[in-house]
Structure formats: C-alpha cells, structure tokens
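[1] Output the structure for:
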Amino acid sequence: MINKWNKTLLAVLIGAALFVEGGFGFGVTALAAGGEQPQTADTAAAAGQASYSLTPLIQAAVQSASVEAAPSGRRIAVTVRMYNSGTERLRVPDFELRAQTADGLEYKLDASSGNKKALKPQEIAEMVFMSVVDSTSPLELAGLSFVHVDEYVYPKQETQLVSLPLGSDVWYGGAGSTDRLPTRVWGQTFAIPGLNSRLVYTPAGFSRQTTEKGPAVVVTVLAENKGTGREAVPDFRIDAASDQKKYAGVRTEQGNVQLEAGEKAYIHYAVQLEANAQVDRLIVMTTETFAADGQTTAIDTGKIVIAVPDGGLAEPTLDTGYSIGTPIRIDPLSKAIDHTEISLVELHIQQNPGDSYKTGFAKFRLTNTSDKSVPTPSFEAELVSAGGAAYSGMRQTSVPDTLNPGLGSVISYAYHIPLSESSGGFVLKLLDGKTASPYNLTIAALQVPVQQEVDNGTTLHLYPFDMTLEDWSVGTNYVATNTTYSYKMKVTLDLKQADNVVVDSNFSKLHFEVVDKLGRVLGTGDSAFTGTQKLVSGSQTLATSNIQSEQIEFPVILNLYEQFDTASGAAKRFLKTLQ
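    Coordinates of the predicted model:
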C-alpha cells in the first residue's frame, strides 16, 4: 500500500513538472479535493502549484486560447491539455468549459468529437473546445472556468472546478495581434509556449527567393532535443507579417521529423508573398483541429514573434579566408553532401572574343572521402557580387552517377555576367535545391577572388590538365572524293594530369576556331581529353568542321577555348590565340 501511494505521489509530481514546462502560466484559482473552497491565486502561487486538479489524479492546463473572425461571427477556441497522473485508466470527468469576456459575458464552449473520453496511466491528451458567437463586435477574453453541472437534481447544481484568468497570451488573429505575443530577436533560442515538449528552436536561415509562384521567404530553424528520449517535432508552422498583412507559411519537410536525445536538425518553412511585399516579423503558429457533425475546423494560434534578421538575410557564416583548391566548409547539419569533399579549383571571369557579355567559369573537384562508392552530390553554385547581384550557375549537362573511394571528379558551372560587373571578388554560395524544393538552401558561403588571366606563354591550365603547346602549324586538308576541304592544325603537346582525378566523356573539350583577319570564324573543331581520339602528349593533327567559306583563306589565327555543354548551350572559356 505504501509503495502504491509513493508511486501515485511521484506521478502527480511528474505531472506537475510537465505542466510547468508546457502550461500557460496564468494565475489560477483551483478547487481543492473534497469540495473545499477554492484556493486563491496568491495561495496557489505560494504553495508552488503548477498544475490544477479536476480530480485528485487528473490535472488540466490551457495550451492555447484564441478569438478569430468566422464567416458567421466570432470564433472562440481553447485547447486544454489533460494529464492522468494515476496508475490506472481514468475517465475524463464531466465538465463544461466556459469563457468569460472582459465585459462580463459568458459563453459555453462545445467539446470536439475527437476529444478523448478516458486517459491511460501517465497519458497526456489535448482536448479542443470551440464556440461561434453570432456577433461582429470585438470579443476580449478575460477568463475560463471548468464547471461540473449536475442535471439530475432540481434545480440543476453547478460546481466550479477550476477558474483562471486569461491574459496577453490569447491569440486574436491577424498581423495586429502580434503585439500581445512574446518576442524574440533573430538567433535567439525559444521553446513553443503551451506545448509539452523538450525541443527548443533557433532561427538559423532567412532568405528571399523567387519561384514560379512569385516571391517567397525561406526560413530555416535549428531544432534541438534537450530531453532524454526520442521526440517528434510538433506540427507548427511559421508565418511572415507586416503591420498590414500576414502571409501563411508551410513546412517543406514531408512526414514526421524525429529527433533522438541531444540530436539537432534543420526544419524549413516557405512563405509565399505578394509582389513587392515587405515583412518585418515571423510568427510561430500552432494548429489544432475541432471536429463536429462530420466536419473539421482548423484552429490557428500565434505563439511567438521573431524579428527578421538585420538586412533581411541570414545564412551560414561567410568563410573569408578561403583559398582556391582547399576543401570548402559545408554546413555540418546539411544532408545534401554525403562523404564528399568539395573544392573550388578554378574561377575565371572574362569576355570571350565576339561576345557582348562576360562569362564566368567555375570548376569544382569532388572527392569521395569514404571507403564505398557514393552518389555524386547535386548542388547549385551562385556568385554574388560586392554590389549584391546574384548570378546563377549553369551546371554541365552530364555528371558521373557515382564517385569511387579516394578519387576526385570535376564538375563545371558557367555564368552569364554583364560587362558592367567589375567586382574583383565574389561570394560563392553552394545551394541545396532538393531538401526544400523548389527553394534553395545555402549550405556554404565563401569569399573567393577571381583568378587573374595571366599569359603563361605556351602552357594552358585546364584543371586537372596542364597542357604545353610545344609546336603548332595550320594547314588545309582536301578530300577529293567529295571535293571538300577543312583546316587542320598540327600540334605537339606535353600533357600532364593531376593524380587521383578522374575525367570521363562529361569533361570539358578543347575547342578551337579558325578566324580570318576580319574576325570571321571560318571553321571550328573539338578535341576530347578522353576516348580513342583523345589528346595525348606528342604530335597529332586536329581537323576543323563546319566550314563557313567557299575558299581557303590565309592568313588565319586560332582561338583556343575550354568548352562544356549546359542546358542553355555550350559554355566557353577563352584560353589563347595562336598566330
């Protein structure tokens, strides 16, 4: 008997602790067991009470309360969390939940048909109550009361079980209601009031993006489990607002997100905006469901306001000390990159002959750091100038499916940049386009210089190759069988390749153009670094195709390019002119 009593007492204490973490924290008047007069709020506070008993073993706390406009008037909604601190299954006591307004009116709230009728031992359940008042006049809630009504006596007898005032935590809907909510600055960790949870959240990322649906803001929140067991991230959302309007957000992750004790993970929210909309705050919103007569009503409640970051942008810490060729620091919580080291090995920006714009050319080495094959990661690469202009990279059309252990592969990106862009350095952002598709998430940001185009004589650098032109000459090739001709270039090369870097048919090609003295392209040709006709050290002959004139013309020059294919066409980087 003593052991059973001790277990029951311990359960009650645990339940009280849970309600301290998740309850509203209102001043409460609670009816003591045995029908004694209710304690005052001061007495309850002095006693350190944190949960309020409907019965000796069932405690109740208010999780949320709201008043919002409805098609037929004003909707009052309250969610109550109940806890069975006993060791047996207990029936939820019969009671009415009533809401009192500041002007002295009282409204009985209907119980959702989804509310539980009984609680298992140690079970916590949410009970939803709602009533629609046929009035357009503003309503301000002042308090709630739990009332037991005995209708089997005449006149019916009412017993107040619990009475509590409501304060600033009531949600009144709309952007203007945020003044009543607790506020956090950007980057400040918070827990969601009213939820029985050991998870805490830290705003970590904020960016403005444009999709086919229009402008949007994407918010990244770092969730951390401070508890001792696995816990699911509750189904809340983040909205964005200004003084005039509120925009609803959606979580991009599908399904439940489970966190083990001590685990951290990102969750992401996207908020579609109107054109030219400006928002200055975020609102953490929870949603409960009220069910009646086969229909359901979603009830939203604002919990916390978060100020947007200064400048309207928050991303991973910028790496200002990056050196080309070294591994890029990827956000360790990102799941976009698996056992792969990424290094920027080339960044060129220049105007190719004949073009009316500049071309950017970025090349990355991807190295498998594990002992098994891994999929080639998919990421986007964006260049941001000192003036804030963002240029999206066009990735090479084809990439290898997998990376083998200990080996590197090369992936290239091209950029179209206006002639007016004069930045000597850019911020390079690696973007994850899958986790929160169709939105992009920044997984790395680094300050990078543009490589200077230095004439190295006859040596050309096309990572992972260093190609030295030891000799060259231009001639013609006539085919009598079909009376056609082409230009041909005889070259002697010394070709060196970096160790442990694999190239395949997806790698860049050496592209050359035969140009006359007026700048007209007379013919073009391509030579690969792989395959049976690949470039090698020693002498070889390269022939043109696509002849653009009907007769041989001399003198001519050769323009050499590195070229790869993108979804928008061929991307070229000018290398050298051979006379």
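[2] all contacts plus neighbour counts: C-alpha atoms, from now on.
    Fine.
[3] What helix or strand is the closest residue to Ala60 other than its chain neighbours located in?
    Sequence neighbours aside, Met82 is the residue nearest to Ala60 in space, at 4.5 Å (criterion: C-alpha to C-alpha, 6 or more residues apart in numbering). Element membership of Met82 [criterion: DSSP states H and E] is strand 73-84.
[4] and what of Asp42?
    With the criterion set as DSSP H and E, the secondary-structure element containing Asp42 is helix 41-46.
[5] Break down the chain into its helices, ranges please.
    In order along the chain, the chain carries the following helices (DSSP state H): 2-22, 41-46.
[6] how many neighbours does Thr492 have?
    Neighbourhood size, Thr492 [other C-alpha atoms under 10 Å]: 18.
[7] what's near enough to touch it?
    Neighbour list for Thr492: 469-472, 537-540 [criterion: C-alpha atoms under 8 Å, 6 or more residues apart in numbering].
[8] what's the closest non-adjacent residue to it?
    Per C-alpha to C-alpha, 6+ apart, closest to Thr492 is Ser539, 4.1 Å.
[9] wait, doesn't Met285 sit right on Asp235?
    No. Contact status for Met285 versus Asp235: not in contact, 9.2 Å apart, counting by C-alpha atoms under 8 Å.
[10] Please give the structure of this sequence too, so both can be compared:
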Amino acid sequence: MIQQRKMKRLLSRSALLLTAASFLTLPMATSAFAGKEGVFLSDSVYFTLDKVSLSVGAEDGSLRFSLGLNNNSNAIVDFNNYGVKVIDTNGITYTAKLNEKVVARVKAGETGTFKFTSEIPNNLTPSDLKVDIFRWNNNSTSDIGALSVESAMVESGQTLEQQAVINLKEIDTTLAEETLVTAKLGQSYKVYKDGVWMVYTDLILSNESNASVKLPEGLELNFQDSKGLTYGAQFVASVGALLPDQPVTVTLQAAVPASLDTNKLSLLFSPKGKVKTALLGTLNAAKTFSVARLGDKVTYPNKDDSGALNGLVMSTTWAAAIQQTDGLHVQANVTLTNTSDGIVSVPALTGEFQASRSNVGVTSSDNAVRSAYLSPNESTTFHFQGIIPASLNAEALQLVVLEKQGTTASTTTGTGTGSSSGSGTGAAGNNSDTPKQGTSLPVAVTSLAGAGVAGEATTYAAAQAYKIGDPFKLAATNSMDSNMDMSLVELGMSVNTDFGYKTVVAKYKLTNKSTTTLALPDFQTELTNEEGYTYTGVRQTNVAKNIAPNTSYVLNYSYMVPDTEDADKLALNLYDTNRLAMGSYKTEVQPIPATGPISVYPFTIDFDDYSLSATYNKDNSYSYRLRLDLDVQRQAQVITDANFSSLVFEVVDTEGRLLSSKPMTFTGQQRILSGVQFLEFNNIRSEQITSDSYFNIYEVITTPNGEAKRLIRTIRP
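    Okay, the predicted model is just below:
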C-alpha cells in the first residue's frame, strides 16, 4: 500500500550550498557542487542530486538519479543509516531502488555515489517530484530533507524524455546484478517495400551500467495497435555489445497491414512469449511518424554513430504528377544541403513512390555522377521518377527516400568512401554486424499532395512563367547532363495557305558548360494551348552528335497547329526520351516585324535596300532579278553547320500563286553575307509578269515530315 507523507520544511541545513571558500576541508568537492541544492547532515556532510533522468513510456514512467553523499568531515559516514524515496506534490511516495552494489561507508574527504531508479506514473513532470532523504531509527524513520528533481534537471540541462528503462536481469537471471538499458525512439516510417507494408523505427539504446553488455536473446519487441494486435519487430542487423555511456542507434522493422493506423502505435518490450503478461517497458511510437510536405526542410537522420552526416538538411523541393496513356508519371527532386561548418559525405539515396493504403510501390534511382562530399553551404539534388497506375489519386502519393547501406553516391573524383551508415548496429568497435550491402533503409517520407496532376498533357495553368532566352530550370533526368544548359531562343509561326494549317518553329540553344565534350541530348517537346489542345514537336532531321566544351548548338523543332490557333497562350512541355517531364513553361509566339532587322537565331538580317527588275530571255521566258543590300550580324557564338536552317525567297503573284523560288544558306560558298547580293528567279511565263508581284522570305528546316517553313519577311517592290 502506498503511504502518504507530508513534506517537512527544510531548515538551514537544506539550503543552497555555499561557495568553495566556506569548505576549506575539501575545496575541490565543494567547488564541484557549488550552486547546487543540498540536504545537510552537518556543516561538512551533505547530499546532492545528480544525473537526473525522467522518462515516460506509453503506460508508465521512470526516474533515474544519482545521490551524492559528500563527506568533508574527519569520520566515516555510513549510508546504510539513511534511506531514499521519491515523493510527488500530493505526498504520494514511490520506492527508490538502488541500481548496483556499492560500498556504503564513505571515507573522510570522499564522495560516495549511489544510483537509484524509481517507477512512477507517466503523467508526472519534473516539477511534481522530489527526492526525499530520511534516517532509519530502529523501526521508524525521520525525514532529513528533500531535493528538487526540477532544479537538478535544469542545472544539468536535462529535459523530460520518452524512454523505456529495461532491466536485463529480469530476462537473463545469470547477470550478477541489475543491468539497465534505456531505449528511446528516433524517427519511424511506414513503407511499402518488396511487396509488403513495413514499419521501420530507429531506436537509441544506452547502457547505464559500468560494463559492456549484450541484449539477451530472451528480449522480445512488438508493435501494438489501437485494437491490441501485436506485430513482431526484429533488428535489421544484429546488435553487438553495448558499451557504457555510448548510445547506439539501431533500426527495427516489422511487417504490418496496409490499414495500420500509426497514430495509435506503441512499442512493447517483454520477455519472449510474454507480451501479454509481463511488459518490461512501453514507448508511444505515434509521434515518431513524421510525413513532410513539399518544400519542408528536415534534418537528415544521422544513423552513423561517427557523426559523419551531421549538418545535412533534406528537402523535396519539386514534384510533378502527369497523366499519360500508360499511367501516372511521377517525378520529384530531393535536395541535400550541408549546413555545417565542415565537409560531410553524400549518402547514396534511392526513392520509392508509394500510395498510402494501396499495395503499390515504384522504386527509382538517380545515377547522376556527383561529388562524394559537400562543402559548407553546398547542395546536391537527386531526381526520382516512376510510372504508377493511372487510377491512383495523386494527392495520396508519398515519396520515400531510402539510404543504401554500405555505399555512397557515385563520385566524380576518386572512390569516395563517404559514410557507411550503421543503422541497426552498434557504434564503431562494438563488434556489431552492419546491414548487408545493398540494403536500403528509409530516412524520410514526403507527401506529394499539391504536386498537381495534368491530363494527357500538362495544362497551361500549371506551367511556369518563362522569358525567351533564359535557361530552363529543368528537372534532373538521366538523359540530360547537369552541365548542359538549354533555353528557347526563338518561337515563330506562319500560315501555310496551301495546306490550311499553321507552322510553329522553335529554336532551342544547348550550351556545354563542362570541360569535356558531351553528347547532344535527345528530348521531346509539346505545345499546349489554354484549352488543353496539344501539338507535338518534330525535331530537325540532321543534328550534330556532340557538343564541344564551352560551345553552343541550336536545335529546331516544328509544330503543326490548326489555322484557328492564335498561339498567344502556350505551354511548352519538355520531356526526356522516356516521356518523363523535365519542365513546363508559359510562352507565346513572337510577332513578325514588318520593318527593321529580323532574327534567324543566331543571326540578324536587315534589308537596307532592295530593288526588282524583269529580264526577257531568248526562250521567251522572263526572269526576275532581286537586288538585296543586306546587313547580316551574328548575335551569339553558336555553331552553325550544314544542318542549320536555310532561307527561301519565293516570288508570289497577286493571286498568291508561287512563281519561282530561290534558296540561300548560312554556310558554304553561296551563304548569305553582308553587302549587295543578286538573286535570279527564272522560267517565269510572260502572263505571270505583273507589277504587283512580291517576295516572301521563309526560314526552312528539314524534318522527317518534310520541310517546315516560318515566314520572316514579305518584300513588296
């Protein structure tokens, strides 16, 4: 039966300790305890409270503390004459058990330390508790004084923690004395992996004894849900010897049903086979399941006891879900940033897209080459992508980021051993087995709600704002090297009256920023108008295979659009060769200037002067001769080869009929140059000669579907 006692008011002997100068008999001990609360037996003998730890489990609590008996007198003080208990603000007392066998007689000039544990309710706070010291008087006791738990915790910087205190002697009776191990929860994750829903939980174990110890085989761990159902938990890797005062992070895993509610999940410690009858400790795991949102910055869980990953911050900075005919294409970028003052290693990460409460999981790897280390304030981004069933709700999607154990990210220099994360193992030197190489353990779960879903093509409303000429901010993919910049430099449209449709021509500039030659990337493009109509781009027929370092190359794509398309509100959608989106950007066609210079990137052409004359030929035909005074300027240093677009000059009569045409190129002997040039248009019949004939000038690119023409200027003599 729990007895209630009223607290006795502490008199002058239970006061704040004086300064070191007040205890000349033991200056070092007095200085060490200066400022602490004490309970005095005499002017030279007093008790102090140290190393206080208040733990709360799911169903109970535990108070652990060290009581110091400071003997500055000239005689031996026997601790057997005194007793200790814990008392709360309601006067209810709780037994304090001595944790280890120690010598009770404290010699003169020494300090004896006695470690205690008291089981208490889990709803008590440090301010509710005091450690009461009393004297044994034959069959009775008399209170001496009490020490504040809250004051001792504040003085040492301790906080209330959720942890279970496991007495291993209750499982392994061969142990010579009580051996306490504390268990605290780290992060927990619910992950669909290898066709099974799993719960992974990081567990921090601390050996509170004075000698190394191993967890006995008779210790059983189980997760328990709100219905009382239990799910056996195992360590991912074997746990070696636990060293004193050296916390070790291990990882638990348990197979669970998809419908498991993690908001009411507990971790139970018990002797094997006695989870229902003999609990040794419980921890509430509900609050350890954290699902981040897009853009949230979270601290990377440091499972490596060497601290090699301290300072890493992780964030899912971008995600997109695009509906295609073969399913929902999902992508996400995960950025790691080193916020520390030192260099940290880059972990090897993989991704998995999962849908909560659905048995669907799609793994993804980013094989991009990156450095093995990050300097202070440096970042690196991983890109993950996958295709999941189209019927799934994108708002329920989650990205699970996993770390491959025993490996690091691909590196650009050296082998880069990086950090071998020790999840599920003891600290270095603990002789514990690391997870098998290739094992992946979760480090973050992010909800992709709000990433947005488009229909068969990305909608105009979802596209990013864009200014022609700026580099695209592309999602990283395996087919686009990170050292390759790409931008849209021109977008023009012209009418094909003979065929009843319009042609849009887009020019993309690709720049190799690296110091080595790169392969010209392949990509797909689409234009989507505000109503959702989509026009697929066709790439020019012939292109270069490589781009030299520090040079640029222009690629042309053409799009057939209906005659009714105004093209004033378009979304440009870019995809890699696997139809995974790299970005979507708002744009519009550029107007054709009626006067002044015209752009055929990377050139500008200005028609300073022109004139037209007709000549009669001996074969009874006529020729037009067009005299041009041109000013041709190169806007940028971009490679122009035989695959570059050309110009075509067409003579058209008043009825819009083509009379003759003449091509000109930007390369070769007949290339367009600044100065005066003459163009001859032959084989025009006499009845076609009119004073109202005019010239249309087109930029022409060759595509697999034929020639695509963009009208750039009309000349009327």
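[11] sorry, back to before: so the residue nearest to Ala60 of the first structure sits against Pro121, correct?
    No. Under the contact definition of C-alpha under 8 Å, Met82 of the first structure does not touch Pro121, with a separation of 11.7 Å.
[12] Pick out whichever of those two has more residues nearby.
    Met82 (26 against 16).
[13] who's in contact with that one?
    Going by C-alpha under 8 Å, 6+ apart, the list of residues near Met82 of the first structure reads 58-61, 124-127.
[14] and the helix holding Asp42 of the first structure, which residues are buried?
    Along helix 41-46 of the first structure, the positions that meet the burial threshold by neighbour count (16 or more other C-alpha atoms under 10 Å) are 41, 44.
[15] How about stretch 266-275 of the second structure?
    Buried residues in stretch 266-275 of the second structure, counting neighbours by 16+ other C-alpha under 10 Å, are found at 266-271, 275.
[16] May I ask which two of those residues are separated the most?
    In those, the most distant members under the criterion C-alpha to C-alpha are Ser266 and Pro271, with 16.5 Å between them.
[17] circling back to that earlier point, could I get the buried residues of stretch 266-275 of the second structure as JSON lines with distance to Ile87 of the second structure?
    Listed next are these as JSON lines, based on distance: C-alpha to C-alpha, whole Å:
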{"residue": "Ser266", "distance to Ile87 of the second structure": "28"}
{"residue": "Leu267", "distance to Ile87 of the second structure": "28"}
{"residue": "Leu268", "distance to Ile87 of the second structure": "27"}
{"residue": "Phe269", "distance to Ile87 of the second structure": "27"}
{"residue": "Ser270", "distance to Ile87 of the second structure": "28"}
{"residue": "Pro271", "distance to Ile87 of the second structure": "30"}
{"residue": "Val275", "distance to Ile87 of the second structure": "30"}
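[18] Among the residues you listed, name the ones in strands.
    Counted as lying in strands by DSSP state E, out of these, are 266-271.
[19] So for Met394 of the first structure, which of the helices of the first structure sits nearest?
    For the helices of the first structure, the distance to Met394 of the first structure is smallest for helix 2-22, at 48.8 Å, taking C-alpha to C-alpha.
[20] helices and strands around the closest one, which ones?
    Here helix 2-22 of the first structure is seen to pack against strand 58-70 when contacts are counted using 3 or more C-alpha pairs under 8 Å, 6 or more residues apart in numbering; DSSP states H and E.
[21] what does Leu267 of the second structure align to in the first structure?
    In the first structure, the residue matched to Leu267 of the second structure (TM-score structural alignment) is Leu144.
[22] isn't Phe605 of the second structure right up against Arg634?
    Let me fix one detail, which is that residue 605 of the second structure is Ile and not Phe. No. Ile605 of the second structure is beyond contact range of Arg634, at 9.0 Å (criterion: C-alpha under 8 Å).
[23] and these two? which has more neighbours close in?
    Set side by side, Ile605 of the second structure and Arg634 show more neighbours around Ile605, with 19 against 13, by other C-alpha under 10 Å.
[24] count of neighbours near the closest residue to Arg329 of the first structure other than its chain neighbours?
    If the residues on either side of it in the chain are set aside, Arg329 of the first structure comes closest to Ala444, at 6.5 Å by C-alpha to C-alpha, 6+ apart. For Ala444 of the first structure, the tally of surrounding residues (other C-alpha under 10 Å) stands at 23.
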